[in-house]
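Just a sequence and a predicted model for now, questions to come.
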Amino acid sequence: MKRLLLSAIALLSIQFLRAQESVDTISSVYDFDYPITVTATAARAETPVTFVNLDREDIAVRNLGQDAPYLLKWTPSVVVNSDAGTGIGYTGIWIRGSDPTRTNITINGIPYNDSESQGVYWVNLPDFSSSADMIQIQRGVGTSTNGAGAFGASINFTTVGEESDPGIHLDGGVGSFGTRRGVVRYRGTTDNGYTIDARYSKIHSDGYIDRASADLDGYYAAVSKKVGNGLISLVAFGGHEVTYQSWNGVTQTEIDTFGRTFNSVGTEKAGDPYDNEVDNYRQNHYQLHYNSKLTDALDLTLSGHYTRGLGYFEQYKANETLADYGIEAEVDESDLIRRRWLDNHFYGTVYSLRYRQDRWDLTFGGSANEYLGGHYGEVIWARYAGDSEIRDRYYDNDATKRDFSNYLRANYRLVDEVSVYLDGQVRHVQYDFIGLDERLNQLEQDASHTFFNPKAGLVYLPATGTRLYASFGVAQREPNRNDFVDNPVSTRPVAEKLYNTEIGFSRMLSRANYGINLYYMDYRDQLVLTGALNDVGEYIRTNVPESYRLGVELQGGVQVVPNLTVGGNLTLSRNRVNSFTELLDDWNEGGQVEVVREDTPLSFSPDVTGALEVAYDRKFQQHRIGAALQTKYVGDRYVDNSGADQSKLDGYYYSDLRLSYGLNDRYRLTFMLRNLTNQLYSSNGWSYRYQLDGAANTMLGMYPQAGRNFMLSLGIDL
């Protein structure tokens, strides 16, 4: 690994030494732009954290309707997955191996992660990237943020506060797997000073995986007006998704028998698979922002928000025990169709006060949020319905989660080139829910956590475009809903803790930029699946005492000749669990057997990831042509923490080719050929571990991704 690291540094250094002339066409995926944003949690040049910004132009070039993770997949240390195999529908993003529940997402400073599961459901925001002015990815603990603290990374979307050209924009596209996309957008200013930004998007895909279709509707609307020294913005956005489920993945046996696009969802029904095994969910977000310059040195930001979510997933279940559904009938078992509902509300306020005077830059901020979550299930049809009635609920429970946090962040310039950074956050979480007690009864319970998360660092800015920084930060995170609900108090897991050290250097030259970052992420009590069962036989997560991530990230870009640029990034890392006890189901004797594992790979954490882009862009007269070849490499990963070869997903690479033509700055035609070399790979998976005849075995599930496929898009500005 050391030899590979030195070779990579030498290769990148040779490229960067060639820089001489000015260029502004290097993709922001590979540069180090530091714009001022409207959100107090965003990082700036003088903030000693590791981050990358994608601006509006870079987003637009890559955005052909896939979910947001697929626009970010070329940035350092990122791996993405799509259940349907196409990047449309249910998708996920891993940063430095940290899973999606450990990445904090904010939209205009408002937390987006689901309060209970801590997950992120991009499918609920179809085509949202079309309304983003900037996306900032912070790797590591990052700055103090709102909502659940970043436990590996954070992604901040900004949609308000940037000037834009007025007009109507139309975008339409078609592609493989029956993909269709239509977008209409309006931006303008009224005579009395109101700025309007509105968008509606509609996307359909049949999916690469069998029946994994997606029908998505997304919208965005913002009205802003300057009032004195302030700006008031009212923002509404959301979406409605109906996706056929493809959550199960596929085993190797199923691939050998039915092919890699096989979908077991819906096949409990005899004959043809059930045609309405769908996830149907609608989510609407409302935000009110007020930004004001109170004095030359003092800025105020106040935001209020409300999110409404309602929907269900539907399942055909064969030979279900009717007593489990509270149904009395002449038979014990029946085929039935059930819907499992989520009915939730999320609301609160976010605030910050920033003071800048002489050498001081101080920010005090925080948030107060409440989540109301309703969980219930209905049987909408049964072959033997017994005494059941329409809309009977076979389970019905509510949960309330309150999240309060405040932080104080200070930057002090010791001298013109050196700044000291201090950041302290206090966060309190109160969770009321229905879960197991010591006698395995379902009762109302509560849990609370209070965290103090300090951060400190230094930034050295010796010259324009040169940045050297070092930082240390602490993040703590409460367990998620399942951890609370599935465990009585005596076996409930404790909060996770992360100690994060970052050291980085970056430089922007006239024709190139480059950077290197070293990181060490030291975990205490990280929650992982070990095969452990609770007292009712459900698999639960448990705390492992010590685990870590250690790595180096290289990033850069260079203009080789006029109009031709090369950019890329490379991450080399080591991700390990120091020691834990794995529990395997014993298929011979029953029960479970314990196996002590030491120095095993952390799940879903490749030791190597990299991306490379070669791009050509030329404008002459009224024409603009572009071409880009992008390649992504992801090393071997394990779907559990055992380190067993049977639990390994093989490393893979793929290349995308993008061709574009523009006319009069009004018409843009883009052709994207994805997975150019038709690589057959799986980007996610699951495992079931057991022991048979004294040997450990793994049942491995995988999520195959689409082979070669295309998308053609036409954009028109009216």
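Received it, and whenever you're ready, just let me know what you need.

only C-alpha atoms for contact and neighbour calcs from this point on.
OK.

contacting residues for the spatially most central residue of the chain?
Among the residues of the chain, the one closest to the centroid is residue 93, at 4.5 Å (C-alpha atoms, centre = their mean). Contact analysis of residue 93 by C-alpha atoms under 8 Å, 6 or more residues apart in numbering lists 69, 78, 79, 80, 81, 99, 100.

Look up how far residue 605 lies from it.
12 Å (C-alpha to C-alpha, to the nearest Å).

for residue 320, same thing?
From residue 320 over to residue 605 (counting by C-alpha to C-alpha), the distance is 38 Å.

for residue 449, same thing?
From residue 449 across to residue 605, the span is 28 Å (C-alpha to C-alpha).

okay, now the one to match up with it:
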Amino acid sequence: MEILFNKRNKKQEARPEAKPNGAKLNKIAFYCLFSFLFSHASYSQEKVQDTTKVNQLDEVLVSGVRANKKNPVTYTNVTKEEIAPRNLGQDIPILLNYLPSVVTTTDAGNGVGYTYMRVRGADGSRINVTLNGVPFNDSESQGTYFVDLPDFASSLESVQLQRGVGTSTNGAGAFGASLNMQTKSFQEKAYAEISSSGGSFGTRKHTLAFGTGLHDNLEINGRISQIASDGYIDRASTNMFGYFFNINYVKKSTSLQFITFGGKEKTYQAWNGLEDPYLLENNRTFNSVGMYTDENGNTKFYDDETDNYWQHHFQLHWSEKWSEKWTSNVALHYTLGKGYYEQYREDADLADYNLPDFEGNSVADLVRQKWLKNDFFGTTFSLNYKHNKTDILFGGAANRYLGKHFGEVVWTQFYVPNANKYYDNYGNKDDVNFYAKASQTFGKINFFADLQYRMVFYKAISEDFADVNDTFRFFNPKAGATYQLNSKNAIYVYAGIANKEPRRDDYENGSIKPERLFDYELGWKYNAKKVTVNTNAFYMQYKNQLVLTGALNDVGSPIFTNSGHSYRYGIEIESVIKAIKKLTFQPNITLSQNKNKDFYFQRDGVLQNLGNTNIAFSPDIVFGNATTYSPIKNLNLTLLNKFVGKQFMGNIDSQASVLKAYNVHDLNVTYLWNINKGIKSILFSGLVNNIFDYKYESNGYFYTYDDDFSTPGVITTIEGTGYYPQAGINFLAGATLKF
């Protein structure tokens, strides 16, 4: 049943101020440059290490959760070199926008701040994300908030996006995709980089990176960044500070890495979208968040209607190559998060906030903060045996999440209350999994098996739902085979099962059944000198799938409901075509059908079986392409195109819930100037987004409610929609200096 709720907040109760300290930035910058100069001066005297084994150990870091070319898994790899040309301030989902089956959106309309991605129609809470094999999804909401990792793309070595169930991984189950990100680690030679970019809507990014090079088996590299933007949407500003530091010890068959990264963000909320058709047509940047009426009847906006959050990650990885056959990796990790979002509430009932009446006034304007403090820690591990045609991997993880949720009123129009908590609850979660993966080649056939056992223990209390003390035990088997027809052609078949526990919000909404997914994949890979083609057919069958209703709850989070039985099937094709020496095409397309079976909905007071309906936010066609032309050496001109077909924002196939198809083109220009005189090189980058100034909305919401007041005794279902407009033509430009 689709129900009316109010707008959306992305982090339950979450998010402190993100203004980086200038003095601290100067000290860090000085240290970075000093480290570089020292290492550069002494590097010529350092004996060059044999890095063959070190590079192999670097791969061990993510081997437990990644697929390789022999595995019958559908995936796409992205390197740091492919990310760099468009890394001018926009967040990771936007940088991955042109991958197969990917649909992205952004609250502020210009790709900075809160950004999201869907894969095969599955939203961020269905996409398993790991950082060096360590889970990144929030344990309770299961969402991914890349705004907490400002400029993280500048510290990435590579990314792998697996579509479907994929291989066993750590953390929340993959119900649409897995995103495995590997950060930069060992850097053999000293370096320093300074990059700066800016553009439309006051967007600017400044990054300083350095590496000492390898000396006596020790190497340090790092990055500090600041990103800020006013946003396309009114007041949708963001101010972010991010950092990344990595200390590496490498010697023969041993690698030790200590990695710390994180950041702070302050973002003005832009979560309401637009419901008024007139505003959508004539004032697309209007933002109602923070709007209130003062005592004189004037419309005003609260300045601090902001989301504030900081997050720090600490990882310690030990990789060991015990022999030519055996390697292992053990990691310890800890993530500390803390923050709040602040809201102005007009004519609020004081009793709801545990506040006394003031001289007979039981309602008042007030400012509230909703807080989230969390600790996430644990271990991941893997042991790999590889010999000739046999590859066996044992691995797993044990993680604990401690989340504290509380709300405070910091001001009312009558008085400033003492620090009071009008709610105070928690959510604690333990997640343990073990898996075994085996790959065996016989002649031209490689067989693959993957067995995972996962246990989840969740305890939570809240004023919004009954106390939770649930235990889930899941068995997730996968198997498949790859047949190498010849040097250019291979086909594969895959079947896998995934199970997933409900999220915190699902308990509040009454959708508390665990989900199950049966995923079947059949693929063909063609790899020639000038053409590569990956074609994949998939059928994903769900039981109790939590699908987006399109509606939002009272703080703006999307609402899910168990849909009983549902399915997705389709075909994905991606290719790289080197037509001529200077011209390359990289098209991909996904054609799919996404249906709920026998979907029930209460309309006009009557429960109806609507039959098979479209799953919300699941377009039937998604197309992407990158056409790159290199007229002269080191100059690349890339025309990017993304087409997303029509989507329904609800599950009842209402025409009022349609999100129109859109077709957007971007132009990316890069030129690499090799100098090698003090400055090694300068990379100039330019990006013109939406070059045809196309008006479109990439996201929205749909709600219904029953109106029984117009005609006594008659119930009428009312429908409503809201949309998130995206920016018209806009640009970013920047330069990266390498020393």
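Done, it's in. Predicted model only: the values in this text are computed from it and were never measured.

how deep is residue 217 of structure 1 tucked in, by neighbour count?
22 (other C-alpha atoms under 10 Å).

Which strand or helix spans the residue opposite it in structure 2 once aligned?
In structure 2, the residue matched to residue 217 of structure 1 (TM-score structural alignment) is residue 241. Following DSSP states H and E, one finds residue 241 of structure 2 within strand 238-251.

quick one: that strand to chain centroid distance?
Centroid separation for strand 238-251 of structure 2 versus its chain: 19 Å, with C-alpha atoms, centre = their mean, to the nearest Å.

What residues in structure 1 pair up with whichever strand or helix holds residue 364 of structure 2?
Taking DSSP H and E as the criterion, residue 364 of structure 2 maps to strand 363-387. Counting by TM-score structural alignment, strand 363-387 of structure 2 falls onto residues 333-357 of structure 1.

With structure 2 overlaid, how far apart is the matching stretch on average?
Compared with structure 2 after the fit, stretch 333-357 of structure 1 shows a mean deviation of 0.4 Å (mean C-alpha distance after the TM-score superposition for structure 1).

how far out from the middle of the chain is that stretch?
16 Å.

how about residue 550 of structure 1, what does it touch?
Residue 550 of structure 1 neighbours (C-alpha under 8 Å, 6+ apart): 518, 519, 520, 521, 573, 574, 575.

Apply 7 Å and report the result again.
519, 520, 521, 573, 574, 575 (C-alpha atoms under 7 Å, 6 or more residues apart in numbering).

Likewise for residue 402 of structure 1?
Residue 402 of structure 1 sits in contact with 369, 370, 371, 429, 430, 431, where contact means C-alpha under 7 Å, 6+ apart.

what does it align to in structure 2?
Using TM-score structural alignment, residue 402 of structure 1 sits opposite residue 430 in structure 2.

State the distance from the aligned residue in structure 1 for residue 400 of structure 2 to residue 431 of structure 1.
Matched to structure 1 by TM-score structural alignment, residue 400 of structure 2 sits across from residue 370. Distance, residue 370 of structure 1 to residue 431 of structure 1, by C-alpha to C-alpha: 10 Å.

try residue 9 of structure 1
Taken as C-alpha to C-alpha, the span from residue 9 of structure 1 to residue 431 of structure 1 is 48 Å.

rewinding a little: so the match of residue 400 of structure 2 is in which element?
Here residue 370 of structure 1 is assigned to strand 360-382, by DSSP H and E.

mean deviation of that strand from structure 2?
Mean for strand 360-382 of structure 1 is 0.5 Å (mean C-alpha distance after the TM-score superposition for structure 1).

Which of the residues in that strand are classified as buried?
361-374, 376-382 (16 or more other C-alpha atoms under 10 Å).

now swap in stretch 3-15 of structure 1 and tell me
Buried-residue list, stretch 3-15 of structure 1, by 16+ other C-alpha under 10 Å: 5, 8, 12, 15.

now stretch 275-291 of structure 2
275, 280, 284, 285, 286, 287, 288, 289, 290, 291.

which other residues reach it?
In contact with stretch 275-291 of structure 2 (C-alpha under 7 Å, 6+ apart) are residues 232-234, 269-270, 272, 274, 299-302, 305, 343-344, 721-723, 725.

among those, which are in strands?
Residues from the contacts of stretch 275-291 of structure 2 lying in strands, with DSSP state E as the criterion: 299, 300, 301, 343, 344, 721, 722, 723, 725.

between those residues, which is closest to residue 698 of structure 2?
residue 725 (6.9 Å; C-alpha to C-alpha).

what do we get in structure 1 for that closest one?
Aligned partner of residue 725 of structure 2 by TM-score structural alignment: residue 704.
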